[in-house]
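Fold the stuff below for me.
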Amino acid sequence: MRIGIVGLPNSGKTTIFNVLTGGSAPTTAYAGGTFQVNTAVTPVPDPRVDALSRMYRPKKTTYARVEYADIAGLSGAEAGRREVSLSGELINAIANNDALLHVVRAFENEAVPHPLETVDPARDIAMLDAELTLSDLGKIENRLERLEASLKRGKGFPTYEDDKAEFELLSRLQPHVEQGLPLRDVDLTAEEEKRLRGFQFLSAKPILIVLNLGDEGDPPPIDYPHQKSAVTWMRGRLEMDIAQLTDEEERAVFMEEYGLTELSAARLVRQSYDLLGRMNFFTVGEDEVRAWEVRAGATALECAGAIHTDLARGFIRAEVVSYDDLMQAGSYAAARSQGKVRLEGKEAIIHDGDIIVVRFNV
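Reported below is the predicted structural model:
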């Protein structure tokens, strides 16, 4: 799972990136416009993995992983023009993500001026959304022009039916985007989503808007009634300072002082999972306890394939027990004796937190 962090210059993108990854990338204020992408892969915090490791005491513990990309280079705002623009390389960098995390400045700091002079989260959200939809509109218009020329060749042309279906779909999307509305609001069939996948439309990507607050103050009310989206907040600078403390006791003191029960990294990952429709299942044993990320509602066969293609190719059955049942039983053997371990076929739906053992033969 790869999540792209975007936002206006001096919004605190890199600060949030450091909170999420535990990194220490420089956060010096800059004017913006310079294209740069910093990436980091970080384990997904999951107390269930910790509990399973305590139960099995494996040689190795492996968490699910998420990759974050801190994407800098949004230009235009720094030139005093009250607009922003996306370069071609920036569009490509944003497209190369499963979801977006839009950091929106909601703090005042005279030492770090806002590129548009005033702090206005609703305005900043609308400006970036407009750029994302404008990029998508350009792609749609260009593709429709080529499809129209192709369709003029007539029904005898080999790709006529596919081209016709694509032309009708894009023609349906065009007026929606022309109104400045994101493509994630359009209800699409699975076949239509598959047809559009290659376009990597920016406004179709799930988006988590993170209001970056100062050390004090409440988050401003933001109305964002779009599908596959959510609005949350965090105190970026404060949490980065706390996250970089190496002394656990000192960290706990600071968190208690500011009323934090957990750092936002775990919460943002959970919200990202929800937006992307992802889940974790587990494999356990003396050698390794491991979390695997798959789509929510994945079948036993899909989960087997996530572990290794040979398991999917030679799939026979899967032993499945829920995390809660295993923890309550105290051991796998006890869960089996209590009838909590079930044998499932390849089409069985696996749920978040299930522990599976794949029986296979190749």
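
From here on, just use CA atoms for contacts and neighbour counts.
Will do.

quick one, helices of the stretch 101-250 of the chain?
121-151, 160-178, 190-196, 236-243, 248-257 (DSSP state H, counting those that start in this stretch).

Contact partners for residue 207?
99, 100, 101, 102, 228, 229, 230, 275 (Cα atoms under 8 Å, 6 or more residues apart in numbering).

Output the contacting helices and strands for the host helix or strand of residue 280.
If you go by DSSP states H and E, residue 280 is part of strand 278-283. Under the contact definition 3 or more Cα pairs under 8 Å, 6 or more residues apart in numbering; DSSP states H and E, strand 278-283 sits against strand 288-295, strand 355-360.

Serialize those to JSON lines and add fields for mean neighbour count and distance to residue 20.
Shown next, in JSON lines, are the helices and strands packed on strand 278-283 (neighbours: other Cα atoms under 10 Å; distance: least, Cα to Cα, whole Å):
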{"stretch": "strand 288-295", "mean neighbour count": "20", "distance to residue 20": "18"}
{"stretch": "strand 355-360", "mean neighbour count": "20", "distance to residue 20": "27"}
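
Could you also give me the structure for this next sequence, so I can compare it with the first?
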Amino acid sequence: MALQCGIVGLPNVGKSTLFNCLSNAKAQSANFPFCTIEPNVGVITVPDERLTILAELVHPQRIVPTTVEIVDIAGLVKGASKGEGLGNKFLANIRETDAILHVLRCFDDDNITHVDGSVNPVRDKEIIDYELQLKDLETIESRIAKVQKQAQTGGDKQAKMMYEVLIKFKEALEQGKSARTVTFDTKDEQKLAKELFLLTSKPVMYVCNVDEASAVSGNKYVEQVREAVKDEDAEILVVAAKIESEIAEFETYDERSMFLAEIGLEESGVARLIKSAYKLLNLETYFTVGVQEVRAWTFLKGSKAPQCAGVIHTDFEKGFIRAEVIKYNDFIALKSEAAVKEAGKMSVEGKEYVVADGDIMHFRFNV
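Alright, predicted model coming up:
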């Protein structure tokens, strides 16, 4: 399931520092692998304490965590929608991602110049929003030109609905609002809206890059961002990229934990960022547990048992018979599969079972 989060931001906001922290295997936890597919794509392990706890009970030969792909997208400048800077490449790269991590500079530092001369995260956010909205407006207008005649003259219901969806988006974009602020009532409208693949309809998380002193509770810039995005249904994460690069220098997990405790953080910003990116992509995790391996598998929230079986192998989905399901908390409380069965806590589920985050699954199939 190669869903990707793209990291975007203006130049010099700490975007690449963060990406480099993500890409440093030591930055996360005891054993987080990281590999680069191409210079700007990182496959990063998702930190999950449940995996470690399950492994302590089962003592498997190996532990396999799940991953998420993060793409470092070149810094955007004003005029990108018109091809300025790496404009077209930047916009094409964003189009290919499924969610956006928008890094905003929320720190003062005279040694690091800002492209617009001063620190103002709300203005920075609006520059990128504006460029993406302009591109979306271009997309919408060219689609309107194609369907308008069919919608207004013929009896084509589908064209009529598409036209109404397009007009709704056009009105919002012209008011300087992103496509994600527009809601549709019917499933059909929602489907058409999704198929437009608009840049500003992607889920977004604002990553406020702060100075060391603001790492725990943020600062005035973070509050400005909070106020600016309050109607956007977007998450905000506070990270100090400078601290994250220091954490990445420590050799052992214990050293990193001690350092975090000293500055008042329970978990590194990078670990929180990865978990949030995973959630932003609407992903959840189920586990398979055995003496050979304890493994985390990624599935799209709301998936049914056969689709989740297909994540392991397509044959599992084709020949799905049933799923044996143990709830994570039951396994932890009773400490083994045998004890769970004895307590009558293992359920047998069919094709309509919606898999929950943390479920321990065993699939029965026949091909």
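
returning to what we had before: what remains of the contacts of residue 207 of structure 1 once you look at structure 2?
Using both residues aligned by TM-score structural alignment, their matches' Cα atoms under 8 Å, structure 2 keeps these contacts from those: 99, 100, 101, 102, 229, 230, 275.

Give me the number of neighbouring residues for the fourth one.
Using other Cα atoms under 10 Å, residue 102 of structure 1 has 24 other residues around it.

now, which of the kept ones among the contacts of residue 207 of structure 1 sits nearest residue 291 of structure 1?
residue 275 (19.1 Å; Cα to Cα).

How much space separates that closest one from residue 229 of structure 1?
Residue 275 of structure 1 is 7 Å from residue 229 of structure 1, where distance means Cα to Cα, to the nearest Å.

what's the offset of stretch 187-202 of structure 2 from the middle of its chain?
18 Å (Cα atoms, centre = their mean, to the nearest Å).

contact partners of it?
94-95, 98-100, 129, 132-133, 135-136, 139, 161-162, 165, 178-181, 184.

Go through the contacts of residue 207 of structure 1 and say which is closest to residue 123 of structure 1.
residue 102 (13.0 Å).

Looks like residue 335 of structure 2 contacts residue 55 (just checking).
No - counting by Cα atoms under 8 Å, residue 335 of structure 2 stays clear of residue 55, with 11.0 Å between them.

if we can go back for a sec, are any of the kept ones among the contacts of residue 207 of structure 1 buried, and which?
Neighbour-count burial (16 or more other Cα atoms under 10 Å) applied to those gives 99, 100, 101, 102, 229, 230, 275.

will you turn the residues you listed into JSON lines that also has distance to residue 75 of structure 1?
Output for those, formatted as JSON lines (distance: Cα to Cα, whole Å):
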{"residue": "99", "distance to residue 75 of structure 1": "21"}
{"residue": "100", "distance to residue 75 of structure 1": "18"}
{"residue": "101", "distance to residue 75 of structure 1": "18"}
{"residue": "102", "distance to residue 75 of structure 1": "16"}
{"residue": "229", "distance to residue 75 of structure 1": "24"}
{"residue": "230", "distance to residue 75 of structure 1": "25"}
{"residue": "275", "distance to residue 75 of structure 1": "28"}
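
Among these, which one sits closest to residue 248 of structure 1?
So of those, ranked by how close each gets to residue 248 of structure 1 (Cα to Cα), first place is residue 101, at 28.1 Å.

Which among the helices and strands packed on strand 278-283 of structure 1 is found nearest to residue 244 of structure 1?
Each of those has some distance to residue 244 of structure 1 by Cα to Cα; the shortest is strand 288-295, at 25.5 Å.

just to revisit the earlier point, I'd like to know which of the buried ones among the kept ones among the contacts of residue 207 of structure 1 are part of strands.
Using DSSP state E, the subset of those located in strands is 99, 100, 101, 102, 229, 230.
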